[in-house]
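In: got a predicted structure here, sequence first:
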Amino acid sequence: MHILVAPDKFRGSLEAEEVCRAAREGILLAHPAAEVTTVPLADGGEGTTTVLTQNAGGRLVTVQVSDPLGRPISAEYGLSADSTTAYMEMAAASGLRLLAPQEYNPLLTSTYGTGELIKDALNRGVSTIILGIGGSATTDGGIGMAAALGYIFLNGTGKVLPPVGKSMEAIASIDTSRVDPLLRQVSIVVACDVTNPLYGEKGAACIYGPQKGANPQMVQQLDAGLRNLAQVATSTFGKDVSSTPGAGAAGGVGAGALWFLNATLREGVQIVMEQTRLAEQVEKADLVITGEGKVDHQTLSGKLVKGLADLCQEKEVPLAVVCGTLLISPEEAREAGIAYAVSILNRPQRLQEAQSEAYVRVREATFHLVRLFYLGRKSGRSLH
């Protein structure tokens, strides 16, 4: 029996690799002769750099960059074993987690550090960059990122503007004469899991600005700035991407990546599954086990578990889900293509206690589900 273990992290408890180890132990306890393959996964957000770098047999590199407020920090990104592909997360340089709550202010924050990460990768000669853009502290339309790569943003009198959120309203022209020429030699793929447009009531400022510290007045100012940026950038680059699904991701970096980097936006789950060659692994499996900290309605609308469920249905391989919190009904699980779903929690307990026991609980839950699957196969039944 060949079992594939392909989980996401359990946020706050276990990294994806730790979930793999715990599940493997449970499987072999239930069926010592089982062949177990483990593939740690991520959904394009936090942890994606580590997962993709490890999968590529690569290494992490550390770079001095600017944090969202321009202060020097160390940030990591990954390089593949042959150094042709870079894997990076915007959150490493421009993430909300880098700021204290009292520092949240998308009028003043910038994606400049993300551009510095990209520039370092360009200088190392990569041909492909995979960039995850979740968890940002910014709503600057990507102008900070672009400025680090040589773009210059000018107001109506020709004065150079600082590349922060509040400057977007004043942009009258974009000088592209000093853009790093290496940008033309690289393919950039952006992991983008939201479909918001750049501006408007469902845009970057209105939907995500408040969680980054924007009050109602700031939201209006930032939305106006994104509209102005769209007008100037459309004129400069000859294409209007402001309504493209995902343009409003990461405070407008989705649109900025299309304009300034000539990037491609793709679902993070699909990028990770493709990079890890997951379809090939699923085809070989008799059972696939995945998991994450919480399985809810959001999980079924494009997250890792749903992407894996779709793949397993296509390959006609049963999928079992192990999770911390299970908030979907049996009918929803069946409709999503999940053959078996179980929470690892076996009694009421405090969050801290549940997190500390997560490894053991994953091991136990996996033991029970594999025992059930194994006995079902012996009797001619299955999880399908």
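Out: That came through, no problem.

In: rest of the way, CA atoms for contacts and neighbours
Out: OK.

In: wait, a strand at V65?
Out: Yes - under DSSP: H, G, I helix; E, B strand; the rest coil, V65 sits within a strand.

In: I'd assumed S94 was in contact with it.
Out: No - assessed by C-alpha atoms under 8 Å, V65 is found out of contact with S94, at 9.6 Å.

In: out of these two, which sits in the more crowded spot?
Out: S94 (33 against 23; other C-alpha atoms under 10 Å).

In: strands of this protein, start to end?
Out: 2-5, 35-38, 59-66, 72-79, 85-89, 128-132, 152-154, 173-175, 187-191, 264-266, 287-295, 319-326, 340-343 (DSSP state E).

In: need the residues touching each of V65 and S94.
Out: G113, T114 (C-alpha atoms under 8 Å, 6 or more residues apart in numbering).

In: deepest in the core, which of the strands of the chain is it.
Out: Ranked by mean neighbour count, the strands of the chain are led by strand 85-89 with a mean of 28 (mean count of other C-alpha atoms under 10 Å).

In: measure Q64 to A224 for me?
Out: 33 Å (C-alpha to C-alpha, to the nearest Å).

In: whoops, I mixed them up, V61
Out: Counting by C-alpha to C-alpha - V61 and A224 are separated by 38 Å.

In: repeat that for V321.
Out: 44 Å.

In: repeat for G291
Out: Distance from G291 to A224, by C-alpha to C-alpha: 41 Å.

In: below is an additional structure, to be compared with the one above:
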Amino acid sequence: MAKEYTENIIPNMTSNNTPSGTVSSSGCLNSSWYDFNAFNYATLTNGWIGNIANGSWIQYQFNTGKKIKKYTISNVTGANNIRYPRGFSLKASNTGLFTGEEVTLDTQINLIFTNGEKKTFICSTIPKISYLYYRITDIASSTWQPVISMIEMMEEVNKTKFLLKDGNKCKSVSVDKYTDDLIPIMISNTSPSGIASASGEHVGKIPYQAWRAFDDKSIKGLSSWGIKTIIGWLAYEFPVAQRINKYTLLGYSQYDSEWKSLMPNSWTFEGSNDSSTWVILDTQNNINDWQDSVKKTFMFNNGIAYKKYRININKNNGHASFIELGGLEMMMNISYKSSLNLSYPPTENDFLTNGMDDISPLYNQEVNPKTNELLDGGEVLGSGIVHKYHVNKSDMENITGFTIS
């Protein structure tokens, strides 16, 4: 079956340690070709040039361990494109020493890059554990120091799929309906209920407080949240926990033609019950097609109720100083429908094509969970494993979650 991977999980770096993680290398040719440029995704005309022709290395350190299974290397455009790497290895470590403790995940030789070309590689060795440090090393070039314009890294998406057996048929259930926006029309950061907050609020001729993103208005220049920085977050805390599965963002123009550059480009949507530990529920990258007064809608699977949700923006669409957002709404799925009747037993393709990613149609969030044993230890099906558990139909509404470990 075809593997699925995340988008690039390295943020757009603007320095060796901003906005997160740490970039380092064996050295660079000069400050115009500094390390972090290989992880800055703005242009192919720039990048990193190593300090020696053969044997240079460059690495990215994640804040938490990752299992990288796919990566890309891009060549620059322009005169320096002849410096492309002819070969290299991708190695991983949890100490950052690379003195024998590291694991070699992939090695490439005899490469040829054209001007501005991006090459994609799948690791020949799959990491068994998560690693903090990933290093492109032993870089072979010509007589020139090697150049790399961009490096991207991805994890494999591991999916658990569910089908329901009903007699001699298999069924799948999908979302049919969502609530309206669960956030009330706010008139201040604390009224009428809940709490609107942000990493900052720009105060100029027009106020850009957090609550203005929740006032259900789209009055140009008078009803939006804004912050004088290019990264930041906007949050709403419910009086009681809610299970959010969908949100919308509103973009609209201000007093100049630069409004699109103020809008979020890349972000995570997160939930928390203590305002300290945040769980990433949705990730979006390179969203740049904003339209005036048009909402963008995003949906995701979520079976846990959180009190507080935020959009955590790590990049705008190019403005040097500001982020602005016209509106943020949050919804919950409330109705489901059975979408098919498949013959039993299902095939691997049935699971992959029609299986449910989310079993929240089957449970009530207010019931306390309990653990049940699977009927068997697992049956191999193609490249996956089938686990079975018998559910009494009368108990289905009381299922609160499902975890395979």
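Out: Yep, it's here. Please read all numbers here as calculations on a predicted model, not as lab measurements.

In: TM-score for this pair?
Out: Once superposed, the chains reach a TM-score of 0.24 (TM-score structural alignment, normalised by the length of structure 1), with 178 aligned residues with a C-alpha RMSD of 7.8 Å.

In: OK, contacts around T114 of structure 1?
Out: Here T114 of structure 1 is in contact with V65, M90, A92, A93, S94, M145 (C-alpha under 8 Å, 6+ apart).

In: try T236 of structure 1
Out: Per C-alpha under 8 Å, 6+ apart, neighbours of T236 of structure 1: S173, I174.

In: please redo it, this time with the cut-off set to 10 Å
Out: Neighbour list for T236 of structure 1: S173, I174, D175, T176, A230, W259 [criterion: C-alpha atoms under 10 Å, 6 or more residues apart in numbering].

In: which among those gets closest to I188 of structure 1?
Out: Nearest to I188 of structure 1 among the contacts of T236 of structure 1: W259, at 11.9 Å, using C-alpha to C-alpha.

In: ok, that closest one touching A233?
Out: Yes - counting by C-alpha atoms under 10 Å, W259 of structure 1 touches A233, with 7.1 Å between them.

In: related to what we said a few turns ago, out of the contacts of T114 of structure 1, flag the one nearest to V269 of structure 1.
Out: Looking across the contacts of T114 of structure 1 and measuring by C-alpha to C-alpha, the closest to V269 of structure 1 is M90, at 16.5 Å.

In: identify, from the contacts of T114 of structure 1, the entry nearest to L265 of structure 1.
Out: The closest of these, once distances to L265 of structure 1 are taken by C-alpha to C-alpha, is M90, at 14.2 Å.

In: just the helices in structure 1 please.
Out: Counting by DSSP state H, one finds helices in structure 1 at the ranges 16-30, 48-55, 91-94, 112-123, 143-148, 204-208, 216-237, 249-260, 268-275, 278-284, 304-315, 330-336, 351-356, 358-378.

In: want to throw those helices into a markdown table with distance to I73 of structure 1?
Out: Output for the helices of structure 1, formatted as a markdown table (distance: least, C-alpha to C-alpha, whole Å):
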| stretch | distance to I73 of structure 1 |
| --- | --- |
| helix 16-30 | 26 |
| helix 48-55 | 18 |
| helix 91-94 | 8 |
| helix 112-123 | 9 |
| helix 143-148 | 15 |
| helix 204-208 | 25 |
| helix 216-237 | 26 |
| helix 249-260 | 20 |
| helix 268-275 | 26 |
| helix 278-284 | 35 |
| helix 304-315 | 31 |
| helix 330-336 | 42 |
| helix 351-356 | 30 |
| helix 358-378 | 32 |
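
In: H2 of structure 1 is nearest to which of those helices?
Out: Nearest of the helices of structure 1 (C-alpha to C-alpha): helix 278-284, 7.2 Å.

In: list the buried ones in that closest one?
Out: Going by neighbour count (16 or more other C-alpha atoms under 10 Å), the buried part of helix 278-284 of structure 1 is L278, Q281, V282, E283, K284.

In: ok, stretch 225-239 of structure 1 next?
Out: Of the residues in stretch 225-239 of structure 1, those buried (16+ other C-alpha under 10 Å) are G225, L226, R227, N228, L229, A230, Q231, V232, A233.

In: ok, the fifth one to L258 of structure 1 distance?
Out: Right, L229 of structure 1. 13 Å.

In: same question for the fourth one.
Out: Per C-alpha to C-alpha, N228 of structure 1 is found 16 Å from L258 of structure 1.

In: next one: M88 of structure 1
Out: For M88 of structure 1, the distance to L258 of structure 1 - C-alpha to C-alpha - is 17 Å.
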